[in-house]
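In: Just to be clear, the model below is a prediction. Sequence and coordinates:
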Amino acid sequence: MMRSATRFGSDGDVLDIRGKQVWFRVVRIYAKRSYCSPQNSALKRTMNGDRKHFRKVAGKYDYLPADYSKLIGEQEKHEKAKKKPMPPSQLVECVQRLMKMICDIRAMEELVMELEYDATKAPLGKVTEEQVKAGYAALKRIENFIKKKEFSKEFVNAVNEYYTKIPHYFGMRQPPLIKTQEQIKVEISLLEALSDIEVAIRTLNVGENDLTINTLDRHYANMKCALDVVEAKDSRFEMVDKYLQTTHAPTHSHYRMRICNLFAVNKEGEKEKFIGNIGNRMLLWHGSRLTNWYGILSQGLRIAPPEAPMTGYMFGKGVYFADMSSKSANYCFPQKSKPGLLILAEVALGNQEKLLNADYNADRLPAGKHSVMGLGAMGPDPNGNLTLEDGCVVPYGQPIALEANKAQGCTLNYNEYVVYNTNQIRIRYLVEVDFIFDF
């Protein structure tokens, strides 16, 4: 299928109409020339006549392969499912609610549409890992032009290539040229979301024809991540709640958080791969949007691929954690009407490289170092630390000014902890919170 997502718009496409593939083009009714042949139109617009040996020509449309194999028999499958009653779920009620929340495809679509992704041209169910990586590679090329401040024809071609790989919808507006680091960061957010959603949808589809199991139970089983409810009277609940409330940063005072549900997490394979023997293990916060969590719980926290630009990763490509709950909660994008999800992970920090300023190449750790700590001006009082029976440290002391860090000229408000090996991470708790706004 040939389709365009360049800055110059699109005037032809293959549409799916009642299960049939139809070439569609708007033309003047008195036009003498026939436009009924998609092959002729595609040849004109791409300068390619054979998709098997397709080569992109500058200034011409690109070929975006679409996989329709999953559509075969899909309608019959849905009709069959409708006729058979759904078996009841075996999950406890709060886990059922959680699964509905993190498996919500419509919410995923709404998120990417907010980021101006065109889900009609490239439906989420058709997004592939290769497509996302191609988007990262195109964005990295744009970043190189921005760094050199070269906004030439080649730069415009690079932007067009990105919009082709990752279709956007701007309505009647002309697609903007991506000329700033801030714009790059927004596009990275989109690609990160698409990456997690791609994993989520691929995992959700496993065993979809098995009608003997409740859909939520199947999604839960596919996740390969056990979630056990921690009751409010449990000492672990009290510990997590204290950590949440005590380390809410003073600069994030426009909202408060309240725990709705707490789940102890046992992600399949994490315990066995965890390299806790490097020492300096801490229980730290990590937050993300609701739509990312099924992908995260299915595959674990992941590091940006080599294709991704460096922009947006203050200390290089790694997994970022905080000792202040609200610092991580801000990455949930708090709203009155929606709960948020954070995790508490046991992180093996080992020998830390401590930095005062951003360093995009910090992932190139010096010999003997295992992680990076970005030093903040405020953090939990170390005298208030709790050491658990297994030796993991919970930094839930009252926030204090860290004068030693300030004296050295630190530029961060709060500490950042970054690891570059996911085997240094073991997820221990999933925390569902309500956001309470006082205005």
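Out: Structure received. Values in this document were obtained by computation on a predicted structure and should not be read as measured data.

In: contacts, neighbours, all on C-alpha from now
Out: Fine.

In: how far away is Q96 from P88?
Out: Look at Q96 and P88: by CA to CA, to the nearest Å, they are 11 Å apart.

In: between the two, who's got more neighbours?
Out: Of the pair Q96 and P88, Q96 is the one with more neighbours under other CA atoms under 10 Å, namely 15 against 11.

In: Figure out the helix or strand that the more buried one lives in.
Out: If you go by DSSP states H and E, Q96 is part of helix 93-102.

In: That helix packs against which elements?
Out: helix 215-223 (3 or more CA pairs under 8 Å, 6 or more residues apart in numbering; DSSP states H and E).

In: Determine the number of other residues adjacent to A367.
Out: Count around A367 with other CA under 10 Å applied: 6.

In: repeat for S235
Out: Per other CA under 10 Å, the neighbour tally for S235 reads 11.

In: and what of E182?
Out: 12.

In: Secondary structure of it: a helix, I assume?
Out: Yes - counting by DSSP: H, G, I helix; E, B strand; the rest coil, E182 is found in a helix.

In: Quick one: residues contacting it.
Out: Contact analysis of E182 by CA atoms under 8 Å, 6 or more residues apart in numbering lists nothing.

In: how does it look with 10 Å?
Out: 188, 311-312 (CA atoms under 10 Å, 6 or more residues apart in numbering).

In: D104: neighbour count?
Out: Neighbours around D104, by other CA under 10 Å: 13.

In: Included below, for side-by-side comparison, is a second structure:
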Amino acid sequence: MNATYLLMVTPEGNHNKFYRMLPNFPDDSHFTVEWGRVGATAIKKIYSMAAWDKIYKDKITKGYVDQSDLHDCVVTVLSESNYAPIADQLVAELVDALLAYSDNAIKKNYIVSSKDVTQAMIDLAREKIDQLYSVTSLSEVNAILSQLFTIIPRKMEKVEDYLAHTEMDAAEIITREEALLDIMTGKVNQKTRHNIRNDNISNTILDENNLTIRPCTMDEIRHIKKFLGKESEHKLKNAFYVKNIVTEACFYDYCSKNQISDKDIHYLYHGSRNENWWNILIQGLSLRPKKSVVRTGAMFGHGLYFAPRAKKSIGYTSLNGSYWSGGTSLTGFLAVYKVAYKNPFNVYRHTPAYKLFTKENVHRLGADAIFASKDQGMLVNDEVVVYDDKQATIRYLIELA
């Protein structure tokens, strides 16, 4: 017999329970069961192996789901101490902070750490989130959410609080679940090296993740402050030059294939919450799901959103007082991206049809981006939306305070 992991998540009765069946090795005549509410201390009991099948069938009949396959082949992520130290103190402190933000988000929302999560769990969770875009009724949304919560066990005092009760709830929940899974994915996919002694390590965590990060030069900081403007430059605490070798290569490949010249590369802002940045740095900004979908609540459809004005994007950071994300942190992060486009479709007045924008129908307009203008009162600030994640790569990360 193999170790078996069962999980039940249902709003009826507020169930968020696990049941684990563990053969006793080398004594194969008995097995141990552990059960309880997810996140709570397990109750344990030993049974004769003869009772295995009966207990298993009884739990499945009661509504437990067998998730044993997802818990095999656990990805072991080496601790950050198993990398060579980062020489620059400011960069080392930045990386430590970003890793801590992502770790804290995982601890707050999951009962497992990234080292206990398998790629199979990530893939199945991603599949469930993608399915949320193809259903219309709240009952279907909540059925998929209940399945999602059994894949990577979650901390939920009351399951009902995590389900959708309105269409707006559903849109916000999809965004929430995508963000959480992206954070977990970033940690699970973090490049690791095995069977190497600490005193024989030559690569830093940046090397392993194809990243170059250094403090900005004084000239770069002056340039950054100039474009932050008087309204935002006082928030700048530190600024870092960032290059992701993989996304940079994809970006310039896109530019080459689409005849994008230097004048068509625009420097724009993107804000996100602190816990998202480590994954964004190592994975790049990604359209979720990869296929084009209609996104409820996305004003200009399924794209990546940027702003020419820093103040607009600061509103999406974790910085205290940030408007859109309700930030409460003393620190936030804002990025400057290189964004490639040369034929934007200019929008001055919004219509519901614009929520249906995807890469395909934007291209049918003869465009490679949307430029949403504030000039006629549709928006307070201009926005730029692109529909291919190869159109953007990070250049600077600005620490705000």
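Out: Noted; the coordinates are in hand. Worth saying up front: this structure is predicted, and the values here are computed from it rather than measured.

In: which one of the contacts of E182 of the first structure sits closest to G59 of the first structure?
Out: Distance to G59 of the first structure, by CA to CA, is smallest for I188 among these, at 24.9 Å.

In: From N238 of the second structure, how far out is R222 of the second structure?
Out: 12 Å.

In: Just give me the match in the second structure for G135 of the first structure.
Out: Under the alignment (TM-score structural alignment), G135 of the first structure pairs with K128 of the second structure.

In: separation between that match and F371 of the second structure?
Out: Taking CA to CA, one finds K128 of the second structure at 32 Å from F371 of the second structure.

In: sorry, back to before: shared neighbours, R222 and N238 of the second structure?
Out: Common neighbours of R222 of the second structure and N238 (CA under 10 Å, 6+ apart) are C216.

In: neighbour count winner among these two?
Out: With neighbours defined as other CA under 10 Å, R222 of the second structure and N238 compare such that N238 has more, 16 against 13.

In: does the counterpart of the more buried one in the first structure count as helix, strand or coil?
Out: Here N238 of the second structure is matched to N261 in the first structure, going by TM-score structural alignment. Three-state assignment for N261 of the first structure (three-state DSSP): strand.

In: Quick check: closest non-adjacent residue to N261 of the first structure.
Out: What sits nearest to N261 of the first structure in space, not counting adjacent residues and going by CA to CA, 6 or more residues apart in numbering, is E432, at 5.2 Å.

In: Tell me how many other residues crowd that neighbour.
Out: Using other CA under 10 Å, E432 of the first structure has 19 neighbouring residues.

In: do R258 of the first structure as well
Out: Neighbourhood size, R258 of the first structure [other CA under 10 Å]: 15.

In: List the contacts of it.
Out: Shown in contact with R258 of the first structure (CA under 10 Å, 6+ apart): 241, 244-245, 339, 431-436.

In: Would you mind measuring from it to L341 of the first structure?
Out: Taken as CA to CA, the span from R258 of the first structure to L341 of the first structure is 11 Å.

In: can you check Q424 of the first structure too?
Out: Per CA to CA, Q424 of the first structure is found 21 Å from L341 of the first structure.

In: now the strands for the second structure?
Out: 4-10, 15-23, 30-37, 43-48, 65-66, 211-215, 236-244, 265-272, 304-306, 332-340, 344-347, 369-372, 383-386, 392-400 (DSSP state E).

In: isn't F263 of the first structure right next to V230, touching?
Out: Yes - counting by CA atoms under 10 Å, F263 of the first structure does reach V230; the two are 5.5 Å apart.
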